[in-house]
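> Build me a model from this:
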Amino acid sequence: MRIKAKLVFRPETLDRLRTVFDNLGIEIEEKIDGIAFLFIDDERYARLKDELSRMGIKPFELREKVFSEKELNSAEFLYMGPAGYWGYPQPEERMEDWQRASYDLSTACPLCGFGAVQNIPYLVKREPKFGRNDILALNWTYEFLVTERLRRLIEDASLTGVEFWPLLRYKRKELIQGYYQLFVTNRLPPMSPNTEIVDLKLPEAGPKRCSCGRFGRNRALDSVYGVAVPIRYKRGSLKDAKDFNLTSEWLGLYDARPKRIVSHRVYQLFSAHSIKRVTFEPVIVED
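As a prediction, this is how the structure comes out:
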């Protein structure tokens, strides 16, 4: 695994930095802002940061984990997350409106959402527009929506732990043809205690305080890398795992959700058929 940094520079700083970029051999994408991509183990990254500190320039920085094909291909289980979004659940005026339309909230924390159970398909304004994609996540929910093509691929591969729920057109409650919610049915036991989960009472995370005592999240920033820490499971906890699974833990910052843990078969299927707009990260399985 390597960590890639995305450094975003304000337009007014670019002229001051051109000589620095040229001397270090760093290419800049100039759009509205200037953007540079560097792995943090690249010696140019440390040299650039030193120069920026000397000049009093602080770019906006995002980091992401980058895994090799070998790391991904050897993983028994992987975290599957969204890398593209479409649309919003309806009615979208307030969070409690769309949640009430599709969830049983009788056992849910009113602030962090822990314990909400979806019992009605999502309502959306119109038929999804995915372009050439076969999977995108519904904004706010982080739930995956898939095309008929991907549904058939998953069913033909006999992948387990998943159902395909319909989408309903808002107000008319009509079925939308050709698109489905990827509804995961299997829930895993708790993660390994070695997973660095921080339990929070909202905050720290925001102005409202959550009193349910069960709200948690992966630590947003690792002390070394500045990215989410890896998910770990004891091998015995995965003996009843399906191809698609949900974590027992509800993780998030403001609105907690279970995360999806998938088998290597899912990763193989998605790779073989060039299914994009998802991210995969190896899960550490402890013997």
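
> only C-alpha atoms for contact and neighbour calcs from this point on.
Fine.

> This protein: helices as residue ranges?
Assigned by DSSP state H, the helices in the chain fall at 11-24, 43-55, 69-73, 95-102, 148-156, 264-272.

> So residue 261 is in contact with residue 244, correct?
Yes. Residue 261 is within contact range of residue 244, at 6.2 Å (criterion: C-alpha atoms under 8 Å).

> Residue 187 is in contact with residue 248, isn't it?
Yes. Using C-alpha under 8 Å, residue 187 is in contact with residue 248, at 6.2 Å.

> between the two, who's got more neighbours?
Counted by other C-alpha atoms under 10 Å, residue 187 and residue 248 do not tie: residue 187 has more neighbours, with 20 against 15.

> can you pull the contacts of the more buried one?
245-248 (C-alpha atoms under 8 Å, 6 or more residues apart in numbering).

> likewise residue 104?
116-119.

> From the residues you listed, list just the buried residues.
residue 116 (16 or more other C-alpha atoms under 10 Å).

> hmm, back to that, filter the contacts of residue 187 down to the buried ones.
245-247.

> Take those residues and keep only those in strands.
245-247 (DSSP state E).

> just curious, which of those residues is nearest to residue 49?
residue 247 (37.5 Å; C-alpha to C-alpha).

> Next one: that closest one from residue 187, what distance?
Taking C-alpha to C-alpha, to the nearest Å as the measure, residue 247 falls 6 Å from residue 187.

> Here is a second sequence; please produce its structure as well for comparison:
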Amino acid sequence: MKIIHRISLTVTPEIQKELKKMNIDVEQGFDAFEIDETNSCWLDLEEKVESWKAVDTVSTKFTKEEMAGAKWLRMISEWHHGYPQPNENEFGYLKVTYDSEKMCEKCGIGAFQKSPFVFKKDPTWGKRSILQVNWVFDEFFAKPELWDEIFKEFGVGHREVFDRNNKKLSSVLQLEIKDKIDIRIDNGGEICCQCGQLRLPPTIKGFFPAACGDFDTHIAKTNIYFGSGASSYRAVVVSSDLYKAISSKKVKGVKFHPLG
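Here you go, the predicted structure:
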């Protein structure tokens, strides 16, 4: 496993000289570079990132053995296509698709789906066959043939998706994820000052928190929420068998992080 930091910043002549001493080549002006935590310069650089007002985007690269040995893996979308409808400028989907009566206005926890999703039109898939839409980070949408070939075999249901004229879209289905699992929470997170619920940060470095116990399902959402600001969502996890089935078909559109 490697922890990788993508550092984006405005490079001054002074910063350029300091990075050069660390064998990091950047251009003056806005630039970015990657460095992993095994690099001997990382500890020194870490102290400087905040003072430089740089943006540090953290990701984790796992070994094949770590991926293959995991009983559960988090499924993460590699792209977000379009916005849920209607009235995207006013977040109209929260009233149409969700029951948001008990949703916390501060953190966004508490809404649940009551109706099918509405898109403007069928997605432009390209070579990909599974996606998420913007603003909704705990639901996945797939091509019908992908659902039929893989997810159906693992007992995963689906829901239809419609356009704004209430016409069923032909090239996309919502994966129906009913089950919930608990994950181990050792530390971190924040308590919402309005609703009192615990929420974990959206980015977790290294292994995703381990599942608590065994579960008789192949896809589930975490009971605990993740997010920041007014956006909260549950993480979606899949069994090793479902992960291997998706990987063997070289499905494009998602990536996976093993649970610890």
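
> quick one: TM-score?
After superposition, the two chains reach a TM-score (TM-score structural alignment, normalised by the length of the second structure) of 0.85; 256 aligned residues with a C-alpha RMSD of 2.8 Å.

> As TSV, the helices of the first structure with distance to residue 283 of the first structure and mean neighbour count would be great.
Listed next are the helices of the first structure as TSV, based on distance: least, C-alpha to C-alpha, whole Å; neighbours: other C-alpha atoms under 10 Å:
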stretch	distance to residue 283 of the first structure	mean neighbour count
helix 11-24	36	13
helix 43-55	28	13
helix 69-73	10	12
helix 95-102	30	17
helix 148-156	21	15
helix 264-272	10	16
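
> so which of the ones you listed comes closest to residue 217 of the first structure?
Using C-alpha to C-alpha, the helices of the first structure put helix 95-102 closest to residue 217 of the first structure, at 19.8 Å.

> now the strands: where do they sit in the stretch 1-150 of the second structure?
Taking DSSP state E, counting those that start in this stretch as the criterion, the stretch 1-150 of the second structure contains strands spanning 2-11, 29-36, 55-61, 72-77, 98-99, 112-113, 130-131, 141-142.

> Out of those strands, flag the one nearest residue 184 of the second structure.
Going by C-alpha to C-alpha, the one of the strands of the stretch 1-150 of the second structure nearest residue 184 of the second structure is strand 72-77, 13.0 Å.

> mean shift of the closest one relative to the first structure?
Taken against the first structure, strand 72-77 of the second structure registers an average deviation of 1.4 Å after superposition, with mean C-alpha distance after the TM-score superposition for the first structure.

> Residue range in the first structure corresponding to that strand, please.
Counting by TM-score structural alignment, strand 72-77 of the second structure pairs with residues 77-82 of the first structure.

> Now tell me what touches that stretch from outside.
So stretch 77-82 of the first structure is contacted by 136-137, 142, 144, 231, 259-264, 267, 277-285 (C-alpha under 8 Å, 6+ apart).

> Now the buried members of those residues.
136-137, 142, 144, 231, 259-264, 267, 280-285.

> Quick check, residue 222 of the first structure in contact with residue 228.
Yes. Shown here, residue 222 of the first structure and residue 228 form a contact pair, counting by C-alpha under 8 Å, at 6.1 Å.

> Which residue in the first structure aligns with residue 215 of the second structure?
Match for residue 215 of the second structure (TM-score structural alignment): residue 239.

> quick one: its match from residue 285 of the first structure, how far?
11 Å.

> Residue 222 and residue 228 of the first structure - which one has more neighbours?
residue 228 (17 against 13).

> and the closest residue to residue 6 of the second structure other than its chain neighbours, how many neighbours?
In this structure, residue 6 of the second structure finds its nearest non-sequential neighbour in residue 34, 4.4 Å apart by C-alpha to C-alpha, 6 or more residues apart in numbering. Counted with other C-alpha under 10 Å, the neighbours of residue 34 of the second structure add up to 13.

> counterpart of residue 34 of the second structure in the first structure?
For residue 34 of the second structure, the residue aligned by TM-score structural alignment is residue 37.

> is it true that that match touches residue 9?
No. Using C-alpha under 8 Å, residue 37 of the first structure is not in contact with residue 9, being 11.5 Å away.

> Nearest residue to residue 213 of the first structure in space, ignoring adjacent ones along the chain?
residue 201 is the one closest to residue 213 of the first structure (C-alpha to C-alpha, 6+ apart), at 6.5 Å.

> Please say which position in the second structure that neighbour maps to.
So residue 201 of the first structure corresponds to residue 192, using TM-score structural alignment.

> What of residue 101 of the first structure?
So residue 101 of the first structure corresponds to residue 96, using TM-score structural alignment.

> Hmm, that match is touching residue 113, no?
No. Residue 96 of the second structure lies out of contact with residue 113 (C-alpha under 8 Å); the separation is 9.1 Å.

> Regarding the first structure, what is its longest strand?
The first structure, longest strand under DSSP E: strand 174-184.

> what's the mean distance for that strand versus the second structure?
Mean for strand 174-184 of the first structure is 1.0 Å (mean C-alpha distance after the TM-score superposition for the first structure).

> relative to strand 143-147, how tilted is that strand?
On the basis of axes from the mean of the first three to the mean of the last three C-alpha atoms, to 10 degrees, strand 174-184 of the first structure is oriented at 120 degrees to strand 143-147.

> hmm, who's touching strand 174-184 of the first structure?
Against strand 174-184 of the first structure from outside (C-alpha under 8 Å, 6+ apart): 121, 127-128, 143-148, 151, 161-169, 244-246, 260.

> ok, now stretch 254-271 of the first structure?
With C-alpha under 8 Å, 6+ apart, stretch 254-271 of the first structure has contacts from 73, 75-81, 111-114, 153-154, 159, 184, 202, 205-206, 215-217, 242-251, 276, 280.
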